[in-house]
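Engineer: structure of the sequence below:
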Amino acid sequence: MQPDELIQIQSQLRYRLLEDSRTRVSGGARDLAAHLLLYLDDGLYCWNLTVSWLRDVLDADRVDGGFFTQGDQAFIPLAESLHPTREVPSSVGLKVDTGDFGVRCVRSSNVTVSFADVESENRVQFALRQHLRALGTRSRLAVALRDGEESVGLICADWMEADKATEPGRRERLDEIARSVLGPVFAALRRASKISPPVGGVKTAVLDVGPGLALLTPAERKVAQLAVEGLSYKEIARKLNRSTFTVDHQLRSIREKLGVCSTSKAIHILTEELVA
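Structural biologist: So this is what the prediction gives:
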């Protein structure tokens, strides 16, 4: 994703999700949207942030997700979050046949689909049931991420016990987040990836970064560089065409990753690495 393109996408999504009275989100969904906007240049981080946030909100044993378009023959989860105190098998990298009836039910639905018990669910055919058994899944919520008519991804929330997916409020909560936040954000990421230069088409320099810089996302490194140069919050925001709210969140994230409580200490650490 190119810098000008990133700025334009961030601006459009910020207005749609955080400012426009007709479409803006509130509560926890607003916090998730604000954080995703900070990391639009790091798609994998956005997926990891999303599944981790959803696992906590839904109190699920596993949440996974990844990009998916209508013509894909298989769905392969790109990121997942597992319950920290239970032995939950990983689903990342495992292929799911999108021709399976259960998957087609999710793909064709405009709302989140719940599977109370995959062992007795007639929408789950043999191959998918075997797949879910291997993952220890008994109950599942699944939703296709869309922005309008555009299909861009899938999110699945799993529980190792039956009927957990049908507990009050869970399906509605996932439905709201998928429709209002995740569909628009991942559609923007998908469109940006299609028009960005292909891998190998453009040569980029490989930076030899220190241990502190290695913890930061590309967007955070840009902010860190300008902070080290002595620019204020407002000056950084103006130079990167971002809001001071965004810059404040990024500097807060930088401080947390470096394990310091002040921006000045973070700048001191990063100055040594950038100058070295």
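Engineer: all contacts plus neighbour counts: C-alpha atoms, from now on.
Structural biologist: Will do.
Engineer: ok, which stretches of the protein are strands?
Structural biologist: Counting by DSSP state E, the chain has strands at residues 62-67, 74-75, 79-82, 96-97, 113-115, 139-147, 150-159.
Engineer: among those, which comes closest to G259?
Structural biologist: strand 79-82 (23.2 Å; C-alpha to C-alpha).
Engineer: how near is D117 to I236?
Structural biologist: Going from D117 to I236 by C-alpha to C-alpha, to the nearest Å gives 51 Å.
Engineer: now the helices for the stretch 151-276 of the chain?
Structural biologist: Secondary structure of the stretch 151-276 of the chain (DSSP state H, counting those that start in this stretch): helices located at 170-177, 183-195, 218-228, 233-240, 244-258, 263-275.
Engineer: okay if I get these as JSON lines plus distance to L44?
Structural biologist: JSON lines is the format used below for the helices of the stretch 151-276 of the chain (distance: least, C-alpha to C-alpha, whole Å):
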{"stretch": "helix 170-177", "distance to L44": "18"}
{"stretch": "helix 183-195", "distance to L44": "10"}
{"stretch": "helix 218-228", "distance to L44": "12"}
{"stretch": "helix 233-240", "distance to L44": "22"}
{"stretch": "helix 244-258", "distance to L44": "17"}
{"stretch": "helix 263-275", "distance to L44": "24"}
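Engineer: to compare with the earlier structure, here is another sequence to fold:
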Amino acid sequence: METLSQDAWDGPAFAEDFGGGVFATQRRLRTRLLDRGVIRDVHARDLAAHMLLRLDDLPGCWSIATNWLRAALGCQRVDTGFGIREAQDYFPGFAEAKDVNYDVPSFGCGRAVDNRDAAMQAMWLEPRPLIFADIKQDSRVTIRLRQRMSGARTKSKLAWALRTERGGYGLICADWTEHLVPWESALYDCFEQTVTDVLSPIIAAAKQIAEQDLRSEPGKSLASLAQNAPLSGTAPLATLTASELDVARLVAKGMSYKAIARVRDRSLSTIDHQLRSIRQKTGAASTSALVSLLARADLL
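Structural biologist: From the prediction side, this is the model:
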């Protein structure tokens, strides 16, 4: 099976994927990522397919990605932002997914991070994802950045740059706020492979499409797209499996756990597990919130 390293996207062939309109770009990316089997994490193939469907909706595309990655890693927050290594400031928070089971603060909040900080520069430059196993003990993190991370309750972090042949164009961070990151190679591999094989190429294409659309709307920017992200609030539904979506519809109808288990011919523990997964993926902490989400997506 063909695999791609982070540097394998370097070159004019990938740059060509940005031309020819949305459908042509979707088709070329689908051929390269899915048909040729370059995505190493088998579960991330579904992520790529869902993201490609929302290629012309940058916030929605990012929402699918951050919710999927947060659930896959079991972390409490995934945060993203656009920028370049040479800039003085980096603005996190373009897209963010949080674990609804905890009171997790946002990391962005419109506040810039000093991009010249050594740890920030390392995020941009390292050839593999950075692990900050314990923010309080990590000597790479300056006092000022440590205070910012502590204010967002970050205990551990995985961080890396999104890259194309032009270099890094954004950062993605997975944060653990309730405990330190588990020492599991599978988590690291999932993060590295998903960022390399799926997020870097697809978000780059979605970003370019969004920038092309914004050229015809003076005064608007990528930041304004992030502010209007609630319009794409149904995007996390795309991260649900077909079975989870069926269960969500039954919950929205007001059925009890026992009734759902009977209709689905599943155990109560299976239904409970699926509902936990639905809650984590969609951020819907109540039945009414789930009903509202399904209604906006016309899925009731």
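Engineer: TM-score of the superposed pair?
Structural biologist: The TM-score (TM-score structural alignment, normalised by the length of the first structure) is 0.69; 213 aligned residues with a C-alpha RMSD of 2.9 Å.
Engineer: between the strands of the first structure, which gets nearest to A214 of the first structure?
Structural biologist: strand 79-82 (20.3 Å).
Engineer: the closest one aligns to what range in the second structure?
Structural biologist: The alignment of strand 79-82 of the first structure onto the second structure (TM-score structural alignment) covers residues 95-98.
Engineer: look up how far R28 of the second structure lies from the corresponding residue of the second structure for A34 of the first structure.
Structural biologist: Under the alignment (TM-score structural alignment), A34 of the first structure pairs with A49 of the second structure. Between A49 of the second structure and R28 of the second structure the computed distance is 13 Å (C-alpha to C-alpha).
Engineer: measure the residue mapped onto G74 of the second structure from the first structure to D117 of the first structure for me?
Structural biologist: Here G74 of the second structure is matched to D59 in the first structure, going by TM-score structural alignment. Distance of D59 of the first structure to D117 of the first structure, given as C-alpha to C-alpha: 17 Å.
Engineer: neighbour count: those two, which is higher?
Structural biologist: Neighbours were counted for D59 of the first structure and for D117 using other C-alpha atoms under 10 Å; D117 has more, 21 against 16.
Engineer: what's the match for the more buried one in the second structure?
Structural biologist: Per TM-score structural alignment, D117 of the first structure is aligned with D134.
Engineer: what's the separation between the alignment partner in the first structure of D117 of the second structure and L132 of the first structure?
Structural biologist: Aligning on TM-score structural alignment places D117 of the second structure opposite D100 in the first structure. To L132 of the first structure, D100 of the first structure is 13 Å away according to C-alpha to C-alpha.
Engineer: mind checking which of these two has more residues around it?
Structural biologist: Legend: neighbour count by other C-alpha under 10 Å for D100 of the first structure and L132, higher for L132 (20 against 16).
Engineer: trace the more buried one over to the second structure, please.
Structural biologist: Using TM-score structural alignment, L132 of the first structure sits opposite M149 in the second structure.
Engineer: residues contacting A44 of the second structure?
Structural biologist: The contact partners of A44 of the second structure, by C-alpha atoms under 8 Å, 6 or more residues apart in numbering, come to 194, 198.
Engineer: neighbours around the match of A34 of the first structure, how many?
Structural biologist: Neighbours of A49 of the second structure (other C-alpha under 10 Å): 17.
Engineer: run through the residues that contact it.
Structural biologist: Taking C-alpha under 8 Å, 6+ apart, we find A49 of the second structure in contact with 30, 34.
Engineer: kindly report the same for S52 of the first structure.
Structural biologist: 63, 80-81.
Engineer: returning to what we had before: quick check: closest non-adjacent residue to the match of D117 of the first structure.
Structural biologist: Leaving aside its chain neighbours, D134 of the second structure sits nearest to S156 (5.2 Å; criterion: C-alpha to C-alpha, 6 or more residues apart in numbering).
Engineer: ok, the one you found touching E178?
Structural biologist: No. Contact status for S156 of the second structure versus E178: not in contact, 9.2 Å apart, counting by C-alpha atoms under 8 Å.
Engineer: so for the two, which residue has more residues nearby?
Structural biologist: Neighbour totals were compared for S156 of the second structure and E178, and S156 leads with 24 against 15 (other C-alpha under 10 Å).
Engineer: for the more buried one, which residues are in contact?
Structural biologist: Going by C-alpha under 8 Å, 6+ apart, S156 of the second structure touches 131-135, 175-177, 179-181.
Engineer: now do W47 of the first structure
Structural biologist: 65-66, 78-79.
Engineer: that one maps to what in the second structure?
Structural biologist: Residue pairing (TM-score structural alignment): W47 of the first structure is matched to W62 of the second structure.
Engineer: so that match versus R128 of the second structure, what's the distance?
Structural biologist: Counting by C-alpha to C-alpha, the gap from W62 of the second structure to R128 of the second structure is 21 Å.
Engineer: and stretch 114-121 of the first structure, which residues are buried?
Structural biologist: 114-119 (16 or more other C-alpha atoms under 10 Å).
Engineer: next, count neighbours for the nearest residue to G93 of the second structure once chain neighbours are set aside.
Structural biologist: In this structure, G93 of the second structure finds its nearest non-sequential neighbour in G108, 4.2 Å apart by C-alpha to C-alpha, 6+ apart. A count of nearby residues for G108 of the second structure, using other C-alpha under 10 Å, gives 19.
Engineer: then S243 of the second structure?
Structural biologist: For S243 of the second structure, using other C-alpha under 10 Å, the count is 10.
Engineer: that'll do, ta.
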